[in-house]
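[1] how does the following fold in three dimensions:
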Amino acid sequence: MLSPFLLSLAILALLSIIFEEVTQINKAKTTLFLGCISWITLFISARDPAHQQLISEQLNENLLEIATLWLFLMSTMTFVAYLNAKGLIQGLVQKIFPQQVSVRVLMILVALFSLVLSSFCDNVTSTLVSLGLLTTFKLEAKVRLRMAVLIIFAVNSGGVALITGDVTTLMIFLEGHLKISELLMLSIPSMISVMLLAVLFSLKSEGEVSTTPTQHHYQTVDIIIAVIFFSTILATMALNVLFAIPPVLTFLTGLSIMFLVGHIFRSNKEELRILEYIRQVEYDTLLFFLGILLLVGMLKEIGTLDLLAQIYTQFDPTISNFITGIGSALVDNVPLTAALLKADPMLNTPEWLSLTYAVGVGGSLLVIGSAAGIIAMTKVKELTFVSYLRYVPALFVCYCIGYSLTLFLAYHFYA
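    Presented below is the predicted three-dimensional model:
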């Protein structure tokens, strides 16, 4: 009876997200509450001290993963909040993007920008920077909503072809199932599916939008901190590949350098209070992540993810991979991929490639299915679980086309 009750808590959390606009209860609060209750229930139902100890160890492992993500998010969001407040992101956009552009062209440009950026940066950084880009244009609510959905799909698609862009791609690569040269092939279906979605969204978009040209007076310290930010991104990728250093450690190092630089450059006329930018970080986002990951950890604890892995092996890998991608819209793709790797299915190269694409992009089918979606939902007021659903048909079509192209190319080159 315990598992059905815990599953009902997860479903209740999903419903609280869906009906947030009706209940007027912040989804971060409901998911955090239900996530905590689920683990309390596990402890209370423990049969003996040994079982309690096992649950405690699992909770500590789960909290470690959450703390790592929290610190990484805090570091990234602090950098982006600072650069945005100083107008550096807007200045960069004005140099890259035209000051006046049609909405249709902007759709294409934003899709390409997010796709390329997410290939080299993590999804969190890519989403924050891409959403910051939107704030520089005067967009209608409907257009901004479509842009946000497009960014989510583009960010998730961009990371599948490189080990620097997506954790699940890195996991599959480290297990030795795919080579970097083979993974690069995924960039073709990723780009085609993203461009297709941009075209579909642009069909209903008319008119032109413009940025407001502004003169920004940057101080030397602002430029230095911008350089630190981009250097930190590059160092994160390089150190992770070369020495397996966790990205959170490199980003915290970059953040500490940012604080030191701010202290060195302070003057009598103006005290740089860089730490204040941490207060601009949306802690609702962090609390939402905490609740979601507690619930996913609970599902892992009661064996739901292992059950999914067992079901996976019962069907043809081509079908299983496709459905797994859809499932990653409901269950975090990292523990789901970990469960599948643990099951060690016998797959050939095309099947591993299709699985990599599916778990990387499939989370885009629901707004809560990826880190990009969760962040966007807390940053774009028009974006809710319900408002996202109207775009699911278009997202599903693009996912299907991308998956089909992956299979076609993979079997053509590696069969």
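[2] going by C-alpha atoms from here, please, whenever you check contacts or count neighbours.
    Noted.
[3] and Thr31, which helix or strand is it part of?
    Element membership of Thr31 [criterion: DSSP states H and E] is helix 27-44.
[4] give the next helix or strand downstream of that helix.
    Under the assignment DSSP H and E, the closest C-terminal helix or strand after helix 27-44 is helix 49-85.
[5] ok and the helix holding Thr31 relative to helix 49-85, angle-wise?
    Here the directions of helix 27-44 and helix 49-85 differ by 160 degrees (axes from the mean of the first three to the mean of the last three C-alpha atoms, to 10 degrees).
[6] tell me who's in contact with Leu42.
    Leu42 sits next to Ile55 when contact means C-alpha atoms under 8 Å, 6 or more residues apart in numbering.
[7] can you give me the helices for the stretch 251-400 of the chain?
    Remark: helices assigned in the stretch 251-400 of the chain by DSSP state H, counting those that start in this stretch are 283-301, 304-312, 317-327, 333-343, 349-361, 371-379, 385-389, 392-414.
[8] want to try CSV for the ones you listed, with mean neighbour count as columns?
    Listed next are these as CSV, based on neighbours: other C-alpha atoms under 10 Å:
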stretch, mean neighbour count
helix 283-301, 22
helix 304-312, 17
helix 317-327, 20
helix 333-343, 19
helix 349-361, 27
helix 371-379, 23
helix 385-389, 17
helix 392-414, 18
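[9] for Gln100, find the nearest of those.
    Gln100 lies closest, by C-alpha to C-alpha, to one member of the helices of the stretch 251-400 of the chain: helix 371-379, at 24.2 Å.
[10] what's the closest one packed up against?
    Here helix 371-379 touches helix 123-134, helix 141-158, helix 283-301, going by 3 or more C-alpha pairs under 8 Å, 6 or more residues apart in numbering; DSSP states H and E.
[11] would you reformat those as CSV and include distance to Val105?
    Formatted as CSV, those follow (distance: least, C-alpha to C-alpha, whole Å):
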stretch, distance to Val105
helix 123-134, 14
helix 141-158, 12
helix 283-301, 31
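[12] relative to Ile233, which of the ones you listed is closest?
    Nearest to Ile233, of all these, is helix 123-134, at 8.9 Å by C-alpha to C-alpha.
[13] kindly calculate the angle that the closest one makes with helix 371-379.
    Calculated by the same axes, to 10 degrees, helix 123-134 forms an angle of 40 degrees with helix 371-379.
[14] how about this one, so we can line them up?
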Amino acid sequence: MMIALGVLWALSEWMNRRVPADAAAVRMPEVLRRVDLSTILFFLGILMAVGALESAGLLRAAAQALDRGVHEVFAVAGAIGLLSSVIDNVPLVAACMGMYPVADAATVAAGADAAYRMAFVADGLFWRLLSFCAGTGGSLLIIGSAAGVVVMGIERITFAWYLRRIAWLALAGYVAGMALIWIERLAGF
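    I've put the predicted structure just below:
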């Protein structure tokens, strides 16, 4: 990300080399003053932490513990969605990608439980559930997404107000969505 920013900066300077110095609005330092760098650095830090957990093997160990203890795709994805109400969905999904690598046909065939492993192939049930659960689960509590935190500040919404008036609607939508995905699975879609 930082390399891309550096390349963008160099390219911008080269493209604007003939712009007068008093027209600083198009120069990268002025543009960067308008960018919320703390948010960008927050996500960079979170993604680096997820990478560290993955290289330490902790994410894989967590996935193996869930496989042994729960061993049900809907329960695992549902729990991740509920966790998304507290932890932002971007690092959570990044962690899940480290926990559950996309399986290929050979991995599925070699595994002891092929039906369970089939959920982890590209476009498999787990990945569809994860995208729904992590995205929707972030709305269960207003602090579950960066957008919710921003809305709290802009609209002066309190956590308690959101919990009383909105959280139960988000939970109803979350449960209904998971039920619909389960019905689609039973119907063979």
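[15] quick TM-score on the pair, please.
    Once the chains are overlaid, their TM-score stands at 0.65 when taken by TM-score structural alignment, normalised by the length of the second structure; 166 aligned residues with a C-alpha RMSD of 3.8 Å.
[16] Leu171 of the second structure matches what in the first structure?
    Alignment note: Leu171 of the second structure maps to Met191 in the first structure; criterion TM-score structural alignment.
[17] got the buried residues for stretch 108-126 of the second structure?
    By 16 or more other C-alpha atoms under 10 Å, the buried positions in stretch 108-126 of the second structure come out as 108, 116-121, 125-126.
[18] am I right that Val209 of the first structure falls within a strand?
    Yes: Val209 of the first structure forms part of a strand when assessed by DSSP: H, G, I helix; E, B strand; the rest coil.
[19] now for it: which residues touch it?
    Per C-alpha under 8 Å, 6+ apart, neighbours of Val209 of the first structure: 100-103, 137-139.
[20] please repeat the previous calculation with a cut-off of 10 Å.
    98-104, 106, 137-140 (C-alpha atoms under 10 Å, 6 or more residues apart in numbering).
[21] nearest to Ala13 of the first structure among these?
    In terms of C-alpha to C-alpha, no member of these lies closer to Ala13 of the first structure than Glu140, at 30.9 Å.
[22] settle this for me: Thr356 of the first structure is touching Gly325, isn't it.
    Yes: using C-alpha atoms under 10 Å, Thr356 of the first structure makes contact with Gly325 at a distance of 8.9 Å.
[23] and the helix or strand containing Met195 of the first structure, what does it pack against?
    Using DSSP H and E, the element containing Met195 of the first structure is helix 187-202. Contacts defined by 3 or more C-alpha pairs under 10 Å, 6 or more residues apart in numbering; DSSP states H and E place helix 187-202 of the first structure against helix 103-120, helix 141-158, helix 349-361, helix 392-414.
[24] how much does that helix stray from the second structure?
    Superposed on the second structure, helix 187-202 of the first structure shows a mean distance of 2.5 Å to its aligned residues (mean C-alpha distance after the TM-score superposition for the first structure).
[25] identify each buried residue in that helix, please.
    187, 189-191, 193-202.
[26] in the second structure, which residues correspond to the strand or helix carrying Leu249 of the first structure?
    Per DSSP H and E, Leu249 of the first structure falls inside helix 247-264. Using TM-score structural alignment, none of the residues of the second structure align to helix 247-264 of the first structure.
[27] tell me what that helix is packed against?
    Helix 247-264 of the first structure packs on helix 49-85, helix 220-243, going by 3+ C-alpha pairs under 10 Å, 6+ apart.
[28] ok, and what's touching the shortest one?
    Translated: helix 220-243 of the first structure. Helix 220-243 of the first structure is contacted from outside by 76, 79-80, 82-83, 86-89, 120-122, 125, 163-165, 170, 244-255, 257-259, 261-262, 264-266, 272, using C-alpha under 10 Å, 6+ apart.
[29] and the residues you listed, which of them are buried?
    Buried residues within the contacts of helix 220-243 of the first structure, counting neighbours by 16+ other C-alpha under 10 Å: 76, 79-80, 82-83, 86-89, 120-122, 125, 163-165, 170, 247-252, 254-255, 257-259, 261-262, 272.
[30] tell me which residue lies farthest from the centre of the second structure.
    Largest separation from the mean C-alpha position in the second structure: Pro20, at 42.3 Å (C-alpha atoms, centre = their mean).
[31] that residue matches what in the first structure?
    Using TM-score structural alignment, the equivalent of Pro20 of the second structure in the first structure is Asp48.
[32] go on, Val93 of the second structure?
    Using TM-score structural alignment, the equivalent of Val93 of the second structure in the first structure is Thr127.
[33] and if you look at Gly144 of the second structure?
    Under the alignment (TM-score structural alignment), Gly144 of the second structure pairs with Gly165 of the first structure.
[34] residues near Val105 of the first structure, how many?
    Counted by other C-alpha atoms under 10 Å, the residues lying close to Val105 of the first structure total 15.
[35] wait, doesn't it sit right on Val199?
    Yes: in this structure, Val105 of the first structure is within contact of Val199 by C-alpha under 10 Å, at 9.3 Å.
[36] shared neighbours, those two?
    Residues touching both Val105 of the first structure and Val199 by C-alpha under 10 Å, 6+ apart: 111, 205.
[37] no more questions from me, cheers.
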